[in-house]
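K.L.:
kindly generate the corresponding structure for this input.
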Amino acid sequence: MMSKRIYLDIETLPPTEETKTVILQALRQQKLTMQETINDDDLAMMADEEYRNGALHGERGRILTIGLLIEENGAILQQGCLGRDRETRQYHLDEARTLRSFWKLVADFKPSHDLFIGHNLLDFDLPFIYKRSIIHQIKPTIHLSFRRFQSQPIFDTMWEWSCWRHRISLHDLAQALAVPSPKAAGVTGDNVYDLYQQGRHEEIAQYCMRDVVCVRDVFHRLRYETAPPLLPAGITPLENSFTQAANAIGAAIR
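P.N.:
Sure, this is the predicted structure:
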């Protein structure tokens, strides 16, 4: 039976910039109400921290990109990042467009024998995608169960490693399993917003795909296997996927 494995990672942004002003005003009013004295610099730092924290919540944050690597019976069919303009290679921030592309891409997913694979996938990436889809009124093309203690159709490397007992970062797990860490280049999820503000879109795409490839390596280690080499032959590019990083991803992390 033909079966697919979809390795997945998302990168998110805080809410729109206007929200930062709203947060600052709310904090200032809160301090006045509580008769607390705080200088403007400290208040601005508090507002910035709360604003950035919004990227972790599907109610407020936004999906910048969805990194995917899709295999079928060991052959890589597609890989790349959704959310970028084909010509400029810049992230277009049209979240609804990115979500529609994602649900179209996975429409033939069969929960009975296909797998979504990711790190903290059950608690972050997939719920975030579902929440943003509801907000944009984009109906998912498939139904997934988020029940705990399962490895089909969602294989969460974090929970599989810890036997559903505690959390561990992908970086720490990669180090434990002697797998190249996606954080080795110095970029983490905490840097994504700053990189976006600086226009360093290609670095975000490369980091996102390093996460995806690392998850693939970890998945195989958890199954007492060695991950097959990444071979670009026969790959169908994703809509808005990046080019150089997708073609050189294997070399980039090893």
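
K.L.:
only C-alpha atoms from now on, for both contacts and neighbour counts.
P.N.:
Fine.

K.L.:
tell me where this structure has helices.
P.N.:
Assigned by DSSP state H, the helices in the chain fall at 17-33, 40-53, 95-105, 126-135, 157-162, 170-176, 192-197, 201-222, 244-247, 249-252.

K.L.:
just these: most buried one?
P.N.:
Greatest average neighbour count among those goes to helix 201-222 (a mean of 23), per mean count of other CA atoms under 10 Å.

K.L.:
kindly reformat the helices of the chain as TSV containing distance to I6.
P.N.:
Supplementary listing: the helices of the chain in TSV, determined by distance: least, CA to CA, whole Å:
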stretch	distance to I6
helix 17-33	33
helix 40-53	28
helix 95-105	10
helix 126-135	12
helix 157-162	13
helix 170-176	17
helix 192-197	23
helix 201-222	9
helix 244-247	16
helix 249-252	17
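
K.L.:
what about C163, how many residues nearby?
P.N.:
C163 has 11 neighbours, counted by other CA atoms under 10 Å.

K.L.:
next up, for comparison:
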Amino acid sequence: MNSEFRRRAKNLLLLDIETVASVPAYDHLSDRMQQLWSKKAHRLRKEDYPQTDAEIFYDQAGIFAEFGRIVCIGFGAFYWNEQDEVCFRVRTFAHDDEATLLREFKALVEKYPPDQLILCAHNGKEFDFPYICRRMLIHGIELPRALQLSGKKPWEILHQDTMELWKFGDFKGATSLDLLAAVFGVASSKDEMSGNQVTRVFYEEKDIPKICRYCCEDVVVLAQLYLRMNYLPTIPEQNLDRPQQVRLENI
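P.N.:
So this is what the prediction gives:
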């Protein structure tokens, strides 16, 4: 690993969030929120597959910060072991109370120098970063300085996005993390579940550890992809430090 990467890695935090619908079902929403969701559902409804507002809510509400919530944040960082081998440690914050989860994440972010922290996520600039900020605002949590982006010039924002890096200025469409992982020969994170199953696993199976494992693997894939996109070798399995268990007392 070159010296430039070592310097950058000190303040590099890779992350992924898992989101679900804010409530278990559409009829749990207030009348006002039901009306507002119906307006959004009208634009989301597919002509060849007409779903009800309730079905669309269950399937898609989690991707909108106004109608969803964060149930898990996975994060990871590079480090070097005693043999001077690059390693990667990944952990998660998971909590049934979203405000508590967000405060834990804020405390982590504030351990880094705000003008040096590099947050990296796949589609992070369009999804993860603004979603976290919006949910913090909803809960009345002051944004950490590293996420206070208003008024900043583009070159003052250090965040990185592997989807944006892959576009090279091309705006025709998005490329999924799983597709890029396949292209670069990185193992998939989708063995146990996929992103469109998170709401069901959370509300029906009530299996937070499963969601956390999935989130962790997404962060591992992100890290390996980040290395490949920076002309660096991936990390061998024995140098990947995953959590042994989820802190269930927080759930």
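
K.L.:
any idea what the TM-score is?
P.N.:
With the length set by TM-score structural alignment, normalised by the length of the second structure, the two chains reach a TM-score of 0.74; 217 aligned residues with a CA RMSD of 3.3 Å.

K.L.:
that older thread, so which of the helices of the first structure comes closest to N120 of the first structure?
P.N.:
helix 157-162 (5.7 Å; CA to CA).

K.L.:
just tell me what D207 of the second structure corresponds to in the first structure.
P.N.:
Residue pairing (TM-score structural alignment): D207 of the second structure is matched to R200 of the first structure.

K.L.:
what separation do you get for that match and D108 of the first structure?
P.N.:
Distance, R200 of the first structure to D108 of the first structure, by CA to CA, to the nearest Å: 34 Å.

K.L.:
try R148 of the first structure
P.N.:
R148 of the first structure sits 24 Å away from D108 of the first structure, going by CA to CA.

K.L.:
next one: V22 of the first structure
P.N.:
42 Å.

K.L.:
and if you look at R62 of the first structure?
P.N.:
Using CA to CA, one gets 25 Å for the distance from R62 of the first structure to D108 of the first structure.

K.L.:
these two: which has the busier surroundings?
P.N.:
In this view R62 of the first structure and D108 are compared by other CA under 10 Å, and R62 has more residues nearby, 23 against 12.

K.L.:
which ones are touching the more buried one?
P.N.:
T12, L13, P14, P15, A55, E95, R132 (CA atoms under 8 Å, 6 or more residues apart in numbering).

K.L.:
highest neighbour count among the residues you listed?
P.N.:
When neighbours are counted by other CA under 10 Å, L13 leads the contacts of R62 of the first structure with 25 neighbours.

K.L.:
quick one: map it onto the second structure.
P.N.:
L13 of the first structure maps onto V20 in the second structure, by TM-score structural alignment.

K.L.:
identify the residue spatially nearest to its match, adjacent ones excluded.
P.N.:
Among residues not flanking V20 of the second structure along the chain, G62 sits closest, at 4.1 Å (CA to CA, 6 or more residues apart in numbering).

K.L.:
corresponding residue for the one you found in the first structure?
P.N.:
Mapped onto the first structure by TM-score structural alignment, G62 of the second structure lines up with A55.

K.L.:
identify, by residue count, the longest strand of the second structure.
P.N.:
Using DSSP state E to define each element, the second structure has its longest strand at strand 68-80.

K.L.:
list the buried residues in that strand.
P.N.:
Under the neighbour-count criterion of 16 or more other CA atoms under 10 Å, strand 68-80 of the second structure has G68, R69, I70, V71, C72, I73, G74, F75, G76, A77, F78 buried.

K.L.:
adding distance to R145 of the second structure, write those residues out as a markdown table.
P.N.:
Formatted as a markdown table, the buried residues of strand 68-80 of the second structure follow (distance: CA to CA, whole Å):
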| residue | distance to R145 of the second structure |
| --- | --- |
| G68 | 24 |
| R69 | 22 |
| I70 | 20 |
| V71 | 23 |
| C72 | 22 |
| I73 | 19 |
| G74 | 20 |
| F75 | 18 |
| G76 | 20 |
| A77 | 20 |
| F78 | 22 |
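
K.L.:
identify the farthest-apart pair in those residues.
P.N.:
Greatest spatial distance in those: G68 and F78, 30.6 Å, computed using CA to CA.
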